[in-house]
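# Following is a predicted model, sequence given first.
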Amino acid sequence: MKIAVRYQSRGGNTRAVAEVIAKTLEIKSAPIDSPLDETVDLLFLGGAVYGWDADPQLKEYLGKLDSKKIGEIVAFSTTGAMKKAISRITEYAYKAGIKVNDKQLCLKLGMQGHGTFGREGGHLTDDQIEKIKEFTSDVLAGFQD
């Protein structure tokens, strides 16, 4: 099975989650400006909420995805309180004709990494890391069934 991990991250939180997912899968993660040239069965794709919506770069990336190269998207997000990025990833994936896995991860990190407050993101707790690992394993187990 071929798997890729891509993310859009401003403050470092979503990047940190992507790195844990990739490490669990024993692959490398990459930002969305890194092309997805190969065909993949699963694309773990993450982003966050900015101004009550998904980042414009993430929406643009989703609009350019080739449905022939992606079997299924697994959405993940970091957020202070909203789950909007997950719904946007799902919405744009469906518009592109790409299936979205039912399992999703929305990790609530409060204001951690929020640039307005000068907080640096990307520092996950052991509990958060464990939750990400469990999510990744759960997705793989469900996909292989």
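That came through fine.

# contacts and neighbour counts: CA atoms only from here.
Will do.

# Regarding the protein, what is its longest helix?
helix 126-144 (DSSP state H).

# Determine the set of other helices and strands touching that helix.
The helices and strands touching helix 126-144, judged by 3 or more CA pairs under 8 Å, 6 or more residues apart in numbering; DSSP states H and E, are helix 13-25, strand 105-108.

# can I get those in JSON lines with distance to residue 40 and mean neighbour count?
Below are those laid out as JSON lines (distance: least, CA to CA, whole Å; neighbours: other CA atoms under 10 Å):
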{"stretch": "helix 13-25", "distance to residue 40": "14", "mean neighbour count": "22"}
{"stretch": "strand 105-108", "distance to residue 40": "20", "mean neighbour count": "18"}
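
# host element of the most centrally placed residue in the chain?
In the chain, the centroid-proximal residue (CA atoms, centre = their mean) is residue 46; its distance is 1.7 Å. Assigned by DSSP states H and E, residue 46 belongs to strand 40-50.

# helices or strands up against that strand?
Packed next to strand 40-50, using 3+ CA pairs under 8 Å, 6+ apart, are strand 3-7, helix 13-25, strand 70-79, helix 84-95.

# hold the first one in mind and look at this next one:
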Amino acid sequence: MKIAVRYFSRSKNGNTRKLAKAMSEALGVEALDISHPVDKDTDILFLGNSVYYEDADPNVKSFIDNLELEKGTIYNFSSSAIRKSTHSQIKKCIEERKRKGETGLKLSDKEFFCKGEFGLMHKDRPNSCDLMNIKDFAKNVVAAYN
């Protein structure tokens, strides 16, 4: 089974990057930003992003538009100070590609979400509990896939 972790974070020490790095530790798979391509034969893609201006970042949407996976399931993980998650925005991107007949990708309904620090809101999030929870999430996804 081939697993990849990709994420988009606007800052070098951003919330999504912290989540991706924790997931990477749990799975023994390098977490890379979305500028790195994903192998066509990847089975599980953990895709990390966060809410910017009430939507998924355009860079993440572009990444999805250009994915060349032949199979596989995407598991979304995200953080936000205000909005719930980016799952619905990511789902719209994948459904649009399916409508055009461009992909057979699947987006799992299972996702990881936690609050993220923004200014004075949700100080120190993601915290150690959030990082432990995303590690458990990743391990459970992989265990269920086998």
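Sure, I can see it. Here the structure is a predicted model, which is why all the values come from computation and not from measurement.

# May I see the helices and strands packed on helix 126-144 of the first structure arranged in JSON lines, with distance to residue 123 of the first structure as well?
Formatted as JSON lines, those follow (distance: least, CA to CA, whole Å):
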{"stretch": "helix 13-25", "distance to residue 123 of the first structure": "7"}
{"stretch": "strand 105-108", "distance to residue 123 of the first structure": "13"}
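
# hmm, back to that, the second structure: which residue goes with the residue nearest to the centre of the first structure?
Matched to the second structure by TM-score structural alignment, residue 46 of the first structure sits across from residue 48.

# before we move on, what about residue 64 of the first structure?
Under TM-score structural alignment, residue 64 of the first structure pairs with residue 66 in the second structure.

# Distance check, that match against residue 103 of the second structure.
10 Å (CA to CA, to the nearest Å).

# From the neighbour counts alone, determine which of those two ranks first.
In terms of neighbours (other CA atoms under 10 Å), residue 103 is the more surrounded of residue 66 of the second structure and residue 103; the figures are 18 against 12.

# For that one, which residues are in contact?
By CA atoms under 8 Å, 6 or more residues apart in numbering, residue 103 of the second structure lies in contact with 68-70, 94, 97.

# Can you turn the buried part of these into a PyMOL selection?
Here is the PyMOL command that selects the buried residues among the contacts of residue 103 of the second structure (16 or more other CA atoms under 10 Å):
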select buried, resi 68+69+94+97
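
# which one is residue 66 of the first structure nearest to, not counting chain neighbours?
Leaving aside its sequence neighbours, residue 66 of the first structure sits nearest to residue 96 (CA to CA, 6 or more residues apart in numbering; 7.3 Å).

# Provide a list of residues in contact with the one you found.
62-63, 65-67.

# repeat that with 10 Å
62-68, 90 (CA atoms under 10 Å, 6 or more residues apart in numbering).

# could those residues go into TSV alongside secondary structure and distance to residue 137 of the first structure?
Listed next are the contacts of residue 96 of the first structure as TSV, based on DSSP: H, G, I helix; E, B strand; the rest coil; distance: CA to CA, whole Å:
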residue	secondary structure	distance to residue 137 of the first structure
62	helix	24
63	helix	28
64	helix	28
65	coil	25
66	coil	26
67	coil	24
68	coil	25
90	helix	21
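
# And the furthest pair within those residues?
The most widely separated members of the contacts of residue 96 of the first structure, counting by CA to CA, are 68 and 90 (16.9 Å).

# residue with max distance from the center of the second structure?
Largest centre distance within the second structure, by CA atoms, centre = their mean: residue 120, 24.3 Å.

# how much space between it and residue 15 of the second structure?
Counting by CA to CA - residue 120 of the second structure and residue 15 of the second structure are separated by 14 Å.

# And residue 22 of the second structure, by the same measure?
Distance from residue 22 of the second structure to residue 15 of the second structure, by CA to CA: 11 Å.

# What does residue 35 of the first structure correspond to in the second structure?
Match for residue 35 of the first structure (TM-score structural alignment): residue 37.

# I'd say its match and residue 31 touch.
No: between residue 37 of the second structure and residue 31 there is no contact under CA atoms under 10 Å: 11.9 Å.
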